[in-house]
Structure formats: C-alpha cells, structure tokens
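Q: sequence and predicted structure, then a few things I'm wondering about:
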Amino acid sequence: MARGKVLAICQSGGEFVIGRDGSMSYSGGEAHAVEVTSDMKLNDFKAEISCMFNCRADTFIIKYFLPSNRKTLITISNDKDLQRMVDFSASSNTTDVYILKKVEHRTSRSVVADSGTPADAPAATLVTVDDTKRRKLCHTGWENMLNSVGQVFDGPKAFRDALHKYAIANSFTYKFIKNDGVRVTAECSAENCPWRVHASKSPAKQEFTIKKMNNIHTCRREIGKGHRLASQRWVASVIKEKLREAPNYKPREIANDLNREYGLNMKYAQAWRGKFVAKKELRNPHEEARNQLPWYCERIMETNPGSVATLQTTEDLKCHIFVSFHASLSGFEHGCRPLLFLDGICLKANKHWKLLVATAVDGESNFFPVSFSVAESETFEQWHWFLLQLKSALTMSRTVTFVSNKQNGLENAVARVFEDSYHAYCVHQLTEDFNQQVDNSLTQESKNTVLDAFQRSIYACKAEEFNECIETIKVESKGLAEWVLSTKPEFWSNAFFKGLRYGQYSSKSVETFNSWISPKYEPSVMQMIDIIRCKMMELMYTRRKSLESWSEVLTPSAKQRVEEEMTKAQGLNVICTSSSVFEVHDHLINVVNMETWECTCRRWQVGGLPCAHALAVIEQNHGFVYDYTSKYFTTEFFRLTYSLSINPIPDAGKPACSDIVDLAASCPPRIRRMVGRPKLKPADPRITIKRAVRCGKCQGYGHNKQTCKAPF
C-alpha cells in the first residue's frame, strides 16, 4: 500500500478482555475494512462507519492500539488524531479500529437520561476486568421483582427471596409481621412508612400469590440503606458464578462491585466472609475426597505400619473410606474387653458426611476408638462394608459383643459378617424410646415409677427380678408393659442376654467425636480424618502417661468397685459345702462356685468383678481378690491397651488439598463479642514482675506509710 495510507479493520459489537499481563484482546462482533489516507477528515471516516454499521455518527467513539502497545486504547477525537493513526500504522499497512458506543456518566441509580432511557441501562461495549465482574454481578430487574397484586410465586421461600432482592435494589429495609409456610406479611421498617406487602397461599390453586401491596414509600430511602440485608448468604449468591470463573476474585473487589451495583457500603470483612461462604458452596465434597484420600491412605499405611486405610469409590463417583490405626487394633485385641459399640454420627462440623465408628472401653471404662469410616450416608450397605473391613482388620479370633441402636438394618449386618457374635441394644436409645411410649395421662409419680422399673429391668440379672419390674409397670400401664416385652428383652436385659457386656450398656462416641471435630470452618474429609488422628494420638499418649502413678494390680475404678462390694460382704454368713462350692446367706441364699467364677445372683458373671457373695468367700478362705477378677480390669491390660503410639503424618504438600488448606487459612474463625463487660485476662505469673512495696516513712519494704508501725 502507498505511503500515507492504511487499511483500517473496523470492529464493533464485541468486547475487550484484559489478560493477566494487562494486554487487551477483542472478541466477537463484526468487522469491515476501510481505506484511510493521511488527508482524510474524521467526519468522512465516521460517515463511512455509520453506513457500514447502520448507526448515527454521534452515538459512537473510535479507538485503536499503537503497534507496540495493546494495553492502552487511543481515542480519535479530531482530524489530527486520525492522521497520527495513519502515520503510526504505516509500517504495518493495517490497523485494528474499534467502534464503541458512548457511555453516559451516572451519579446515582435513580438518575434518568434526557432521552428517557434509564441511566443504569447497559451501554458500554468496552469490557475490562471490573466490567466483567459487574456484568456477572448485575441482576437486572431486581427493582421490579415485586410488581403488583396477583403476582404468583412458587412458594413462601421464593417470595421471601424476591422480597430480599427487591428491598436491596430499592434501598430500604423491611420487617416481617407474619412469616410462616402459609402467609408472609412485611412492611417497611421506617417509622410511619405505609409500604406493605402481603402474600399467602391460594386455597383453590395452592399458589403463593400477592394479595395486598401498598407500593408507596414516604420514608427517605438512601443509597446503601439496605446494607443490613446483605448477609453472607446473599453476598455468596450474588458472587458465586463470578467466583466460579475467577477464583482469585478479591474481597476488596467484591466490596467495590457491590457498592457500585447496589450502593452497599460493605466492609472488607463482610465481603471476605461472603466469598468464604460462596467458595464453600461451590466445593464438591465428593470430588475433593476422590482427589485427596488416595494420597492420604498411602501416607497412613506408610507412617503407621500395620494400619488399615481402605478407600472405595461407587459407580456414581461417590466414595467412602475405612481407617483403623495399628495402635488401636493392637490395643483393642490385647487390652480391651471383647466389646464394640457401633454408632452412626451426624457431624456438626460437616453436614455432607456421616461418621461410622466402632469404639471399645478400656480397663477404666473409658472410650477407646478402634476404627471409623467416613461415608456420604448411613445405610445398610455402608454398615455392611464397614463391618467387612473391620473383620479383615482384626487378627485375633474371639467372640465379640456388639452394642448399637439397631439403626439402618445394623442388626442384620452384624449377624451376616460376625456370625458367632452377640448383639445388644444401646440402653440409652432404648430409654428414649420408652419415654416416648409413656402415656401423658399418667401422673408424674406414675411416670417416675414406670421409668424406675424399666431401668431396673435392664440391669436385672435374674428372670425373677425382671418379671417383678414388668409387673410394676403393668400396674401403672398394661400397654406399656406389653411394649417392653415386644422390644426383645433378650437383646438388652442382663437377665436374658447371652453375651458379655462387662457392665457397659451405651457409648459416648457421638459426643466425643463431635467435640473433637469442632473447628470454626467446615473441614474436608481429609481434614476430618487428620483431626481424629491427632486427637487419638494425644489421647493415647495422655493415658499412657497416667499409668506412671499406678501401683495397684487393678485399675483405680475397678479397685473402687471391689471395695464397695467388700463393704457389702461384711457380716455375710458363709457355709462351705465342698472345696469349691459355698453357700452365702444374706436375705437370700446364694451359691458361689469358685472354680467356675459363678454366683446364683449372676452379678459376678455379668460384670466381670466378684460380687459381695464371692468376696465373702474369698475373705473367709484368705484368698486374693485379683485371682478372681477379669483380666480386662487389671493395670497390666490397661498398659497393653496403650502400649503402642499413633505416629504423626508429615505434611508432604499434596497439591490436591492445597486449595482447601488455603481456604481454611484465609478465613479465620468469626469471633463474636460476648455479652457483658470483658473479663480481665490474668497476667502470666511466669513473666509478671512485681515491684516490692516500700514505705515512704521508714523506707522499709513490705508495707506502706499508712500501715507503718515505726515510731515517728
């Protein structure tokens, strides 16, 4: 092309996007080529563009890039600017020219342009990073979310959401007069303002409809007044889609965009928390688990040899994991009673997952975690898989007694996997079920009577004692007694249960695990497992250290129970019938067999510790109590329970979990100020330096001149 000429590629209808390095690229729209000479007038150039794009010359502006700079757009506003563009682009023979619509400057959302078009109507074609966010944030039509009487909504929730957006867009706050599943009435929170709306469910069509609406405000509505409605959840709903496209969307940018779009003067911390909620909602917990858990399972088995960490992925791409540390398995098999409590736990810290746990009790009757599983739901299939993994993890073959709430077919799952085991019902859950069956027509005294009788029926060791309790219940309520008999007492009463529970009838695992996993943010699956591991590691170390002060053969709690029974044994009459069989007389005659460790009261067999009748025989024969006590109550077995340690798992910087770690670290816990005057924090005595009191009269230390006793 001859010197002084350039081929201008005129583009319109697209948008600019700014890259990370600040350079801009243009996409979309249509393009036409125009030959521009150095002596061409700007009006002639605009006339050709007007014909090409069918628009008026006064509705657009012309911009272009310099050949070596795509970060700054140059505006052509006169003939000299057009000549410079030709001169600058002479070496390349072509140049890109961008036809952009003029943008009206707005002072507030309520300003209307001279042409009658609302000032907040979208007009700009140039899209920067800020404009991209704005386009995503701008929900046009919020000012008209509530129109008039007769407008229909899907339900009360949909109406409340529309009301929320309507109030924010129109810069006012409201309060509910009535708010339930059938009707919603709200009015402007400003005093004496008549604005009011009432919506309710139509009896005929069952539609939620606006029945009354006074759409007149006499209050002074100011920009930013609706900031109290901009909750964390609302902010999250507005920015969620933008955050999905731009994960590095900063809280300060969020606050600025909300201020520009809705006039909300939002604090940095509010935008920060809104982003945190949005990120949490955008997370896919199952995808996170599939990315994180394979690596973590390998690390568990690598750092804790002998441990079991099994991950299973289902056909619908969901997964569940089973974890049992070697220290827990060894402690259960060598030191704990053959008793396992099965619980399904709904975690307060993470609603997406359920925790299935198997726990035991040590010689002090303390909670001892054996294994756990994280699953998306608590079903029969999940429990069956959990029990299969538990059976393969246990190396010693002994008959185990399971205690559970019989939820989700757990009773059948235990019978299938552990065929020779015993299954008992948790008495805590059973007592709650009993309380629900108690008739409200009974007096409080009668309720106390039947509850006490039911409790005694649980711990009754003989059938005669159990039947007496049932008769007591039947006197107050025959139907209640029939319900108790229908709950299969052979699974919960000592009088009929065939297995051994050693005096343990319910578990505290639900409270313990929920207290363990109580962070201020919602943890991922891997974080939950690691929190449990850390707590278990600390628990085993603490209890192992407590052994250093023990000098008795029995554990402290077992020793105390034996001493209490020894007090009852004082004064009992013992008659020897053979070398190993004795009669013990109190208000009844009980037969004690020292070889088989049995007493006709059955408390020795049920609890594992000698009853008062057996202790009377042992004392008369000058025997040792420890020789007739279950080994699970000895200090030696307590030491075996906690002989091994759970090893730490060093952080290897797994990339898959870096986002979640960053999310947790970037959002510190929200601290709410407590009611009342803050308490003074006591000084640390290790670093406090106290100044000695010196008397101003005698110059002595330890007193002042008011208490000085020295002569004047």
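A: Perfect, I can see it now.
Q: contacts and neighbour counts: CA atoms only from here.
A: OK.
Q: which residues in the stretch 501-650 of the chain form helices?
A: Using DSSP state H, counting those that start in this stretch, the helices found in the stretch 501-650 of the chain span residues 509-516, 525-546, 556-569, 603-607, 612-620, 635-641.
Q: from the contact counts, what lies against the shortest one?
A: The one in question is helix 603-607. strand 598-599 (3 or more CA pairs under 8 Å, 6 or more residues apart in numbering; DSSP states H and E).
Q: ok, 10 Å please
A: The contact analysis (3 or more CA pairs under 10 Å, 6 or more residues apart in numbering; DSSP states H and E) places helix 603-607 against strand 598-599, helix 612-620.
Q: Ser330: which of these is closest?
A: Closest approach to Ser330 among these is made by strand 598-599 (30.0 Å; CA to CA).
Q: hmm, who's touching the closest one?
A: Contacts to strand 598-599, defined as CA atoms under 10 Å, 6 or more residues apart in numbering, come from residues 581-584, 590-593, 604-606, 610-614.
Q: for Ser546, state which of those residues is nearest.
A: The shortest gap between Ser546 and any of the contacts of strand 598-599 belongs to Pro610, at 25.8 Å (CA to CA).
Q: with mean neighbour count and distance to Asn43 as added columns, please give the helices and strands packed on helix 603-607 in TSV.
A: Below are the helices and strands packed on helix 603-607 laid out as TSV (neighbours: other CA atoms under 10 Å; distance: least, CA to CA, whole Å):
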stretch	mean neighbour count	distance to Asn43
strand 598-599	21	114
helix 612-620	22	114
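Q: turn these into CSV, including distance to Asn179.
A: As requested, the helices and strands packed on helix 603-607 are exported to CSV (distance: least, CA to CA, whole Å):
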stretch, distance to Asn179
strand 598-599, 65
helix 612-620, 64
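Q: buried residues of whichever strand or helix holds Ser457, list them for me.
A: If you go by DSSP states H and E, Ser457 is part of helix 444-459. For helix 444-459, burial by neighbour count (16 or more other CA atoms under 10 Å) applies to Ser446, Lys447, Val450, Leu451, Ala453, Phe454, Arg456, Ser457, Ile458, Tyr459.
Q: presented hereafter is structure B, for comparison with structure A:
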Amino acid sequence: MFTNTVTFRQTLYKYSIRHKFSYKFKKNNTKKVIAKCKVEGCPWNITAYLIGKHSDFLRVTRFNGEHIHNAQDKLIVSYWTRANSTSPIIADTLRSTIDKSMNEIRRDLYREYDVRLTYGQAYRERGKALQDIHGCRHILYIDGCFLNGLYKETLLATSTYDVDNDLFLLAYAIVSGEIVEDWSWFLRNFKDITRSIEITLGFDRHNAIIGAVQAIFGGERHAYCYRHVKENFSAKYVKINRGQRRTSGNSKEAALKLLDAVAYPRHEEEFNIAMRNLRLFNPQLAQ
C-alpha cells in the first residue's frame, strides 16, 4: 500500500537502482500505474491501482519480481546510476539525518545502491535534495538598535513574514553592542536552528553585520536593504556636491532616479546600462 502515486513511483525508482535494472511504464496516471522491465522478454512487472474514488492510496495488485536477463541485457541499466538521478534518494537520507556530510552521502550511495559520485556531484545533488525538502527561498531580516530605557545595551533581532504577510519575530538577543563578535554569536546560534536551510538575509550595510553574515552564512545569497542604501547614497551626494551650484541636470532627485534604475532591473543588460548612466552622471556616486 502506498499513500499516493508520487510515493509509489519514487519507491519503484529506488527499487530499480538497488536491483540494477531499468523499467518502462505501460500505464502511468493518478489511478493506475503499470510498469515492466525494459529488457525484452523479461517477466518482471508490477501493477498498482487507486483503492477508491475519494482516496489517494494505491494498492499493488500484481507483482512478478523475477528477472530473466543475460550479461548483455544488464548493460542497459547503467544509465540509472547517473548523478542527476540520485537527489530523491539523497532527500530521503537527509530527512532523517539532515547534517550528513558529502562524503557520508557518497559512502551511503555506494554501499546501498552501488552508485559512485564525485564530491562535486554529491554537492550538487544534495542541493537539489535540500530544495525538495525545504521548498521555497527563505528570506529573513536582521537588524540591531540601541536601548535607551532601563537596559542600555543593544538589541539584535531577526524576523520574517508569516503566511498572513505580517512581520513575525523569530529570535532576539540583548548584547553589549553591534560588533562583529556579538553579531557572529547571534547568527551562529540562529544557524543551529535553521541547520541546512539556505537562508537569504536582508540587512543594512553595517560593517559588523556584513562581516558576521559572510562568516556564518556565506556572502553570495544575501541582500542589502534598499532604504538604507538610498539614505547612504543621498548623504554621499550631499557631501560630494557641498558648496557647488545645483542645476536641473545635477540634482539629488536626478541622482536618486538613476539609483532606482540601478536597483530595480530584472536583467543584467538593463543593470549594466543603468550603471553606465550613473557613472556618466557622477563616477564617485557610481563607486
């Protein structure tokens, strides 16, 4: 008995890898799945039916587990051991032990399925498996603020949006200040909770946060808060142009419009054009 057709197909797929054969579907829909061995003349076959109109459960009604292959026929099954076919198996393994290393995954696949993967292949397939487990991109926002009441230290916090699109506080801590050591401690504790989930963090351009995020979560997936970028950019414009005569072509409003053009493109070509226009306007601001 299987909970649905997807579970049945995944189980069938793993079974075929373990027993080193390939199969083809004669029927493959939500109500009925019939599969047979790809080797011509081999009697192996399996049939599963939906058990009722108002249920997703499938019951196996027929199964012949006998294979009749010669040595030449067995060459057909080699493509089942491609690296890009292993992520469903890796996902099952990680659900029970989410922190398995690449080499542990490689050893398990070789021991249980006789599948050999390089370290790079295991890394890529582990990423696909984690995406299957965790689903969509996880975006969190982190920031700190000074406390002015009874407690005079610094509050660090991380939050996200819940299913009702309301802000939801996930974690907070009171520390001595917004320094790299305190942010690193806070984020390291938070990573112990998120474990293997790939997190995209949004934050301002505080040097301590930037350093801690790169050290704990890596630096390639994250984003700067545009409001903070815009405020810093505006202050920089004022500093560069202090004491100079303003013109309609060289105003803070014109500079901010160019910054918007840099921040919002969806394609690299649009971004490059916007950056080129900003450099022509003011190389210091572009930098």
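A: The structure has been received and is ready for your questions. Because the structure is a prediction, the values reported are computed rather than measured.
Q: fetch the TM-score of the aligned pair.
A: Once superposed, the chains reach a TM-score of 0.50 (TM-score structural alignment, normalised by the length of structure 2), with 189 aligned residues with a CA RMSD of 4.2 Å.
Q: matching residues in structure 2 for the helix holding Ser457 of structure 1?
A: Residues of structure 2 matching helix 444-459 of structure 1 are absent, with TM-score structural alignment as the criterion.
Q: following that helix, which helix or strand comes up?
A: Remark: after helix 444-459 of structure 1, the chain's next helix or strand is helix 463-476, criterion DSSP H and E.
Q: now the element after that next one, going C-ward?
A: Downstream of helix 463-476 of structure 1 (by DSSP H and E), the next one is helix 478-486.
Q: returning to that earlier point: of the contacts of strand 598-599 of structure 1, buried ones?
A: Those of those that meet the buried threshold are 581-584, 590-593, 604-606, 610-614, by 16+ other CA under 10 Å.
Q: for those residues, which one is nearest Trp483 of structure 1?
A: Nearest to Trp483 of structure 1 among these, with distances taken as CA to CA, is Val606, at 25.2 Å.
Q: so how far is Tyr459 of structure 1 from the closest one?
A: To Tyr459 of structure 1, Val606 of structure 1 is 10 Å away according to CA to CA, to the nearest Å.
Q: follow-up on the earlier one: for the helix holding Ser457 of structure 1, packing partners?
A: helix 427-437, helix 463-476, helix 478-486.
Q: now with 7 Å, please.
A: Counting contacts by 3 or more CA pairs under 7 Å, 6 or more residues apart in numbering; DSSP states H and E, helix 444-459 of structure 1 is packed against helix 463-476.
Q: between the helix it packs on and helix 444-459, how many degrees?
A: Helix 463-476 of structure 1 and helix 444-459 are oriented at 160 degrees to each other (axes from the mean of the first three to the mean of the last three CA atoms, to 10 degrees).
Q: how about helix 463-476 of structure 1: buried residues?
A: For helix 463-476 of structure 1, burial by neighbour count (16+ other CA under 10 Å) applies to Phe466, Cys469, Ile470, Thr472, Ile473, Glu476.
Q: tabulate those (a markdown table), appending distance to Ala309 of structure 1.
A: Below are the buried residues of helix 463-476 of structure 1 laid out as a markdown table (distance: CA to CA, whole Å):
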| residue | distance to Ala309 of structure 1 |
| --- | --- |
| Phe466 | 44 |
| Cys469 | 47 |
| Ile470 | 47 |
| Thr472 | 51 |
| Ile473 | 49 |
| Glu476 | 53 |
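Q: ok, those vs Leu539 of structure 1, which is closest?
A: Closest to Leu539 of structure 1, out of all of the buried residues of helix 463-476 of structure 1 and judged by CA to CA, is Phe466, at 38.8 Å.
Q: so what's that closest one closest to, chain neighbours aside?
A: Ser457 (4.9 Å; CA to CA, 6 or more residues apart in numbering).
Q: how about the strands of structure 2, start to end?
A: According to DSSP state E, structure 2 carries its strands in the segments 23-28, 32-37, 45-50, 58-64, 138-146, 154-161, 167-175, 199-203, 223-224.
Q: can you check which part of structure 1 the third one sits on?
A: Using TM-score structural alignment, the residues of structure 1 aligned to strand 45-50 of structure 2 are 196-201.
Q: Glu112 of structure 2 matches what in structure 1?
A: Aligned counterpart of Glu112 of structure 2 in structure 1: Glu261 (TM-score structural alignment).
Q: what is the burial count for that match?
A: Glu261 of structure 1 has 16 neighbours, counted by other CA atoms under 10 Å.
Q: same thing with the one 3 residues further on?
A: Leu264 of structure 1 is flanked by 23 other residues according to other CA under 10 Å.
Q: same question for Phe325 of structure 1.
A: Neighbour count of Phe325 of structure 1, defined by other CA under 10 Å: 26.
Q: distance check, it against Thr567 of structure 1.
A: Phe325 of structure 1 is 42 Å from Thr567 of structure 1, by CA to CA.
Q: ok, Val370 of structure 1 next?
A: Going from Val370 of structure 1 to Thr567 of structure 1 by CA to CA gives 36 Å.
Q: kindly report the same for Arg220 of structure 1.
A: Distance from Arg220 of structure 1 to Thr567 of structure 1, by CA to CA: 81 Å.
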